[in-house]
Structure formats: C-alpha cells, structure tokens
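Participant: Sequence first, then the predicted structure:
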Amino acid sequence: MKDAVQWIRSLLFVGQAYFMMLPLGLLFLPWALVSRKGALTACKSWCVWIRWTASWMVGLRTEVRGTPPADEVMIAAKHQSFLDIILIFHSVPAGKFIMKRELLKAPILGQYALGIGCVPVDRGKRSQAIKKMVADVAKGKQQPGQLIIYPQGTRIPPGVSAPYKIGTGVLYDELGQDCVPVATNVGLFWPKRGIMRRPGLAVVEFLPRIKAGLDKEDFMARLEDEVETASDRLMREAGFDTPDR
C-alpha cells in the first residue's frame, strides 16, 4: 500500500515536471531567442521548480556538496539519472553539455539546449564523434561556461559497472582546462527508467579539481578512481551496499 501511494505521488510529480517545461519555456522564449542569459535563466528556473516540488511531492530532498566551479573548466560527472543533470546545471553559472544530437528534435528542449551552448554529437560513430566534439567545443570557446560531460556516455544504474570512454580524455587533452569530477547517488531515488521516485537525500558532490596537463591515460585512471570511489561512498551513506574500492 505504501509503495502504491508513493507511485501515485511519483506519477503526479513526473507529470507536472514535464508539463512545467511548456509554460516556462514559452514565458522565457523571447528572451532566450536573443540572449544566452535568457536561456540559462529559463533552464535554471525549471531546475528550482523541480527541486522544490520533489521535496514535498515525493519526499526527495536534494543537496549539492563541494565547490561548484565558476571558471572555464570541464566537469566530468557520474550519470545515474536526469536528476544529476538538474543538480549540476543548477549549481554552476553557465553549464553546457555534450549531448546526443537526437535531443535537438525535442520541442522546446532542443531549442534551449542550443541556446545555452550545448554541443550535439552523433552516437554510434565513435571516432567521428570525438573529432567533431573537440572541434565544436573549440569553436564555442568564445561562449564562456562549464562544459559538462559524462565519461561513461549514458546513465548507469547504481551498482552497475561500465567503462569510462576515451572521449573525455581527448577533450581534457585538447582543451587544456582543469577538470572537476562529480560524484552522485541520485539513481537510488530517481532511477534511469520508470515512474517511481523514492524519498531520501539525493546528493551530487563536486570533488577537488584535476589540474590540466596530465597524461591522457593517467588522467582517465585518476578520474575513474575518484568519481567511482566517491559515488560508492555517497551510495553507502544512503544505505546502498557497495563493495569497498
């Protein structure tokens, strides 16, 4: 019975969350079409709404730990669900994502993704995608912000292992910027798929930055170790059994 009630609350939460994209998107659209600031403000307003409604509709509180960067850096984050996107983007001044090109076709979402400076790439063409990603990011340097990338390439459920893809190392090497790793446990409460949202404390944690200039392979090894170790710690804190590293 308790799960049934939570599922109904979750359904109402998810429904209103997607619905609110439309009025907020239309409200800010004139500003967003002429100014990146307008697009960023619209997206951050939706993030505020989601964090607030999640807290009282489904009992899901959110917390950001560490120091979100405000300078030109690459953010390499653990990706468990859409909630970590919301929390990371809401925490930095001008976040922009490496994103699947298919998302550009989504109404409102695609328009705003371009407006905030996201870099679309084709999936399934790995070498071409990496080259284009580097070229597009380089072209966008005149548009300041924090480039957010997910090294595993997709959402990974808690407790599941998946490799870190070399594209993150290529970007780190080519851009010559510091990298800020981010750990999370949000997938325990807001899953990759499905309606159910579980009560608890969902956390993203900005870890100490990795300075520019490391060897690509050394960088990738350090990034994976730090993100996975910290994510395991956050999940154990929330009651999820993970092996010690």
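Facilitator: Everything's here; your move. All values reported here derive from a predicted model rather than from experimental measurement.
Participant: CA only for contacts and neighbour counts going forward, please
Facilitator: Fine.
Participant: Skip the chain neighbours and tell me the closest residue to the residue nearest in space to the middle of the chain.
Facilitator: The centroid of the chain falls nearest to Ile85 when counting by CA atoms, centre = their mean (2.7 Å). Excluding the flanking residues, the one nearest Ile85 by CA to CA, 6 or more residues apart in numbering is His79, at 7.8 Å.
Participant: hang on, that neighbour in a helix?
Facilitator: No - His79: not assigned to a helix; according to DSSP: H, G, I helix; E, B strand; the rest coil it is coil.
Participant: residues near it, how many?
Facilitator: A count of neighbours around His79, defined by other CA atoms under 10 Å, yields 26.
Participant: before we move on, what about the one 4 residues further on?
Facilitator: Around Leu83 sit 25 other residues, with neighbours defined as other CA under 10 Å.
Participant: That one contacts Lys192, doesn't it?
Facilitator: No - at 9.5 Å, Leu83 does not count as touching Lys192 under the criterion of CA atoms under 8 Å.
Participant: Let me see the contact set for Leu238.
Facilitator: Careful, residue 238 is Ala; it's not Leu. Shown in contact with Ala238 (CA atoms under 8 Å, 6 or more residues apart in numbering): 185, 200-201.
Participant: filter these to the buried ones?
Facilitator: Buried members of those, counted by 16 or more other CA atoms under 10 Å: 185, 200-201.
Participant: if we can go back for a sec, any idea how far Gly38 is from the residue nearest to Ile85?
Facilitator: Shown here: His79 relative to Gly38, a distance of 26 Å by CA to CA, to the nearest Å.
Participant: still on that earlier bit, looking at the buried ones among the contacts of Ala238, spot the one nearest Phe13.
Facilitator: Gly200 (15.3 Å; CA to CA).
Participant: how about the nearest residue to that closest one, chain neighbours excluded?
Facilitator: Excluding its sequence neighbours, the residue lying closest to Gly200 (CA to CA, 6+ apart) is Leu60, at 5.1 Å.
Participant: Also Val180?
Facilitator: Going by CA to CA, 6+ apart, Val180 has Arg209 as its nearest residue, at 4.3 Å.
Participant: Take this one as well and set it beside the first:
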Amino acid sequence: MRYLRSLIFVGQMYLAMAVLAAVFTPFALVNRRFAYDAVHTYCRYVRWSAAWMVGIRSEVRGPVPQGEVIVASKHQSFLDIILIVSVLPRPKFIMKASLRFAPILGWYALRIGCVPVERGRRAEAIRQMMSGVMAGDAPAGQLVIYPQGTRVAPGAFVPYKSGTAVIYETTGQPCIPAATNVGLFWPRKGIMRKPGLAVVEFLPAIEPGLDRETFMARLECEVETASDTLMAEGGMTFDGLPDHRS
C-alpha cells in the first residue's frame, strides 16, 4: 500500500508540474517574476501534497537567506531542492548541464538564472561555473551550490569539491551552509517514500575573507555535523559507519 501511495504521489507531482507550467509560462516569457512565482507555487504544492499523501511533513529551520549570498547545501534527494526553493526569494542553482533539456524543469531553471555546468574535467567545470555566476545578465539572488557535487545517501560520504570555495573567494559574498535529512524519507532514487519530518536547516553565515582551506574545512564540518544531528532526529543510527570528518 505504501508503494502504491508513493507511486500515485510521484505521478501527480509531475502532472502538477505540467499544469502549473501551462498556467505560468505565458506570463513567465514576458516577466521573470512569474517564473519565480511558478517555482515557488510548485514547490509549496509538493510540500503540501507530500504531507497528506505519503506522510512526509517538511520544515525549514533557521533564518531564510536574503539578498546575494551563496547557499552551500547538503544534497540527498529532489526534496531538499523543493524545500530550499519553496522559501528562497530568488533561488538559482549550479546544475548539471544536461538538465537544460529536461522538459519544463530545464526551461524554468534557466529562466530563474541557474548556471549549467558540464561534468568532467575539474578546471573546465570551475571555469564554466564562474563564467555563469559572474555573467552580467545573471539575475541577482541566492546562489545554491552542492559542495559534494551530487546527491549523497544518508550515511555515505563524498568529498567536498573546491568549486564552492572558488565562488566564495571570487564573489566576496557570505556563504550560508545548509544541512538536511530528507534522504531518510525521500531517497535519491526510486519511488518509495517514507513518512517522517524532513528538514532543511540554514546555519549561521560564513562571512567573506577566509582562506580556501579554512573555509572548506569549516563548511564541511558545519554541514556534516548539522546533517548528522538532523538524521539522528529522524531516526537514523550511526553505529558502524565511518567518520570521515576531522
């Protein structure tokens, strides 16, 4: 029964995306403000429908970032994107270049200023990131980046990449770390959804001015420690799992 409910939820989630795109796209073509209205409406709808259809309640903790800042977040599944976009006034992401071609999602991502980056050679990826971030026509807002570069399952570890530090140094903007436990309830792959309280937590800002090594060490420690706390709150135990943080 839980699998069937999850399947229905996933199906209606994508149907809602198509319906809202049909409503908002004519306006979003004319004025970017309507693209933000569309993504905010969709993400808030998904949060609402997840709560009563599959039992995933959601909560965003900490002061919501405003203005031009970098949000460096743990990434476990599509749900942390949903939570973050539902509350940020002007979200934009560093995203996989292939997502440009995703129906509906790709066009709206570009319309709100997301920066597509080809995976592969590290130096070229960083160059693409900085070119997109610093482009004169890029809309101001909150730049969301996933320092590990991919979705990471609860309990797994993927090293943090240097791209976040490059953006932090180059832009001179504060960095807001963000932790999450959403992968306990909404996995990075598959249909099954599990009931519980999914949380994204915005942590205190890391102000500009730190050297790269200090910044990366602090970012990783704060995000991983807070995410572990949230996952423990969600019922995860860590017995037998390696600790990769110093």
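Facilitator: That came through, no problem. Predicted model, so just to flag it, every value in this text is computed and none were measured.
Participant: Which residue is the nearest non-sequential neighbour of Ser55 of the first structure?
Facilitator: Closest residue in space to Ser55 of the first structure, ignoring its immediate chain neighbours: Arg61 at 4.9 Å, by CA to CA, 6+ apart.
Participant: Show me what that neighbour lines up with in the second structure.
Facilitator: Alignment note (TM-score structural alignment): Arg61 of the first structure maps to Arg57 of the second structure.
Participant: Now for that match: which residues touch it?
Facilitator: 47, 50-51, 195-198.
Participant: Point me to the helix or strand that includes it.
Facilitator: strand 56-61 (DSSP states H and E).
Participant: Relative to the first structure, what is the average displacement of that strand?
Facilitator: Once fitted to the first structure, strand 56-61 of the second structure is off its aligned match by 0.3 Å on average (mean CA distance after the TM-score superposition for the first structure).
Participant: Show me what counts as buried in that strand.
Facilitator: Neighbour counts over strand 56-61 of the second structure (16+ other CA under 10 Å) mark 56-58, 60 as buried.
Participant: The first structure: strands as residue ranges?
Facilitator: Here the first structure has its strands, by DSSP state E, at 60-65, 74-77, 95-100, 119-121, 146-149, 179-184, 200-206.
Participant: For Ala17 of the first structure, which of the ones you listed is the nearest?
Facilitator: Shortest distance between Ala17 of the first structure and the strands of the first structure, using CA to CA, is found for strand 60-65: 13.8 Å.
Participant: how big's the offset between the helix ranked longest in the second structure and the first structure?
Facilitator: The longest helix of the second structure (DSSP state H) is helix 2-30. On superposition with the first structure, the mean distance recorded for helix 2-30 of the second structure (mean CA distance after the TM-score superposition for the first structure) is 0.7 Å.
Participant: which position in the second structure aligns with Ala42 of the first structure?
Facilitator: That one, Ala42 of the first structure, aligns with Ala38 by TM-score structural alignment.
Participant: on that earlier part again, TSV for the buried ones among the contacts of Ala238 of the first structure, including distance to Gly176 of the first structure?
Facilitator: Below are those laid out as TSV (distance: CA to CA, whole Å):
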residue	distance to Gly176 of the first structure
Asn185	29
Gly200	38
Leu201	35
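Participant: Specify which member of the residues you listed is nearest to Tyr172 of the first structure.
Facilitator: Using CA to CA, Asn185 comes nearest to Tyr172 of the first structure of those, at 24.6 Å.
Participant: so who does the residue lying closest to that closest one once chain neighbours are set aside touch?
Facilitator: The spatially closest residue to Asn185 of the first structure, leaving aside those adjacent along the chain, is Met235, at 5.2 Å (CA to CA, 6+ apart). If a contact means CA under 8 Å, 6+ apart, then Met235 of the first structure has 158, 184-185, 188, 241-242 as its contacts.
Participant: Pretty sure Thr150 is one of the things Lys161 of the second structure touches, is it not?
Facilitator: No - applying CA under 8 Å, one finds Lys161 of the second structure not in contact with Thr150, separated by 10.3 Å.
Participant: Ala129 of the first structure: how many residues sit nearby?
Facilitator: 16.
Participant: Map it onto the second structure.
Facilitator: Taking TM-score structural alignment, Ala129 of the first structure has Ala125 as its aligned residue in the second structure.
Participant: The alignment partner in the first structure of Ala135 of the second structure and Gly176 of the first structure: what is the separation?
Facilitator: Here Ala135 of the second structure is matched to Lys139 in the first structure, going by TM-score structural alignment. Distance, Lys139 of the first structure to Gly176 of the first structure, using CA to CA: 14 Å.
Participant: So these two - more neighbours on which side?
Facilitator: Using other CA under 10 Å as the criterion, Lys139 of the first structure and Gly176 rank with Gly176 on top: 14 against 10.
Participant: leaving aside the residues next to it on the chain, what's closest to the more buried one?
Facilitator: Counting by CA to CA, 6+ apart, Ala212 is the residue found nearest to Gly176 of the first structure once chain neighbours are left out, at 5.6 Å.
Participant: Please tell me how far the match of Arg61 of the first structure sits from Val46 of the second structure.
Facilitator: In terms of CA to CA, Arg57 of the second structure sits 11 Å off from Val46 of the second structure.
Participant: what's the answer for Thr180 of the second structure, then?
Facilitator: Thr180 of the second structure sits 17 Å away from Val46 of the second structure, going by CA to CA.
Participant: now do Ser98 of the second structure
Facilitator: Using CA to CA, Ser98 of the second structure is found at 23 Å from Val46 of the second structure.
Participant: neighbour-wise, which of the two wins?
Facilitator: A count of neighbours by other CA under 10 Å puts Val46 above the other of Ser98 of the second structure and Val46, at 21 against 12.
Participant: ok, the closest residue to that one other than its chain neighbours - how many residues close by?
Facilitator: Distances taken as CA to CA, 6+ apart place Met13 nearest to Val46 of the second structure, at 6.6 Å, with adjacent residues excluded. Applying other CA under 10 Å, we find 17 other residues in the vicinity of Met13 of the second structure.
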